[in-house]
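how does the following fold in three dimensions:
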Amino acid sequence: MKNGKEHGFFYWSLSYHKKFVRTVWMIPIALILIIILLNSPGFSLLFKTVAIWVLTATLVLQLVYNYFRWKQEM
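Reported below is the predicted structural model:
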C-alpha cells in the first residue's frame, strides 16, 4: 500500500479485500454469460448444464475463499 491506497492491476497482486470486490463485480458478467449460453442453440443440453454449474461453483467458491481470507487479514 502506498499512501493508504492499494495499487495493482493484476489479480494476484491485490489484497483479498480487492479480490473479493472484483469477484463481486463478476456476478453480473457471469449472469450475462449464463443467459447467452442458455439462448445459444449450438450447444447440447449436457454441455450447457455442466458449463453453468462450473461457472457458478467457481464464482461461489472464489467469493467464499476471498471473503474468509479477507476477514483473516483484518
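
use CA for all of it now, contacts and neighbours both
Noted.

center of this protein, which residue is that?
With distances taken as CA atoms, centre = their mean, Thr23 lies nearest the centre of the chain, 3.8 Å away.

what residues sit buried inside the strand or helix carrying it?
When elements are assigned from DSSP states H and E, Thr23 belongs to helix 16-39. Within helix 16-39, the residues scored as buried using 16 or more other CA atoms under 10 Å are 16-20, 23, 34, 37.

for comparison, sequence B:
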Amino acid sequence: MDFADTRQDLVTSAQLSSHEKFLTRMVISAMQVLREIALDCGVHIEDLTVDQIIIWTERDAKTSKPQTM
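Below you'll find the predicted structure:
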C-alpha cells in the first residue's frame, strides 16, 4: 500500500466535514504531483519554480494518452 493511500484512508475516517475532507484530499493529491515534479527536476519541493511546474505539466500532458469516451 502506498503512503498516499494510507493518508487518503485516514481522511475517510477523520471527523471532518465533507468539504474539509475534499480539501484535504485535494492537498494530498497536489503534494503527490509536486513531489514527482521535484524528483524529476532534481530539486526540493520548496525550491520548485512556477516555470518548472508549468513545463513539467505541459510535457506530461503531451506524453499522456488521450482519454477515449
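
run a quick neighbour tally on the closest residue to Ile27 of structure 1 other than its chain neighbours.
Leaving out its chain neighbours, the residue that sits closest to Ile27 of structure 1 by CA to CA, 6 or more residues apart in numbering is Leu59, at 7.7 Å. Using other CA atoms under 10 Å, Leu59 of structure 1 has 17 neighbouring residues.

so what corresponds to Leu59 of structure 1 in structure 2?
Alignment note (TM-score structural alignment): Leu59 of structure 1 maps to Gln32 of structure 2.

look up how far Asp5 of structure 2 lies from that match.
Distance, Gln32 of structure 2 to Asp5 of structure 2, using CA to CA, to the nearest Å: 11 Å.
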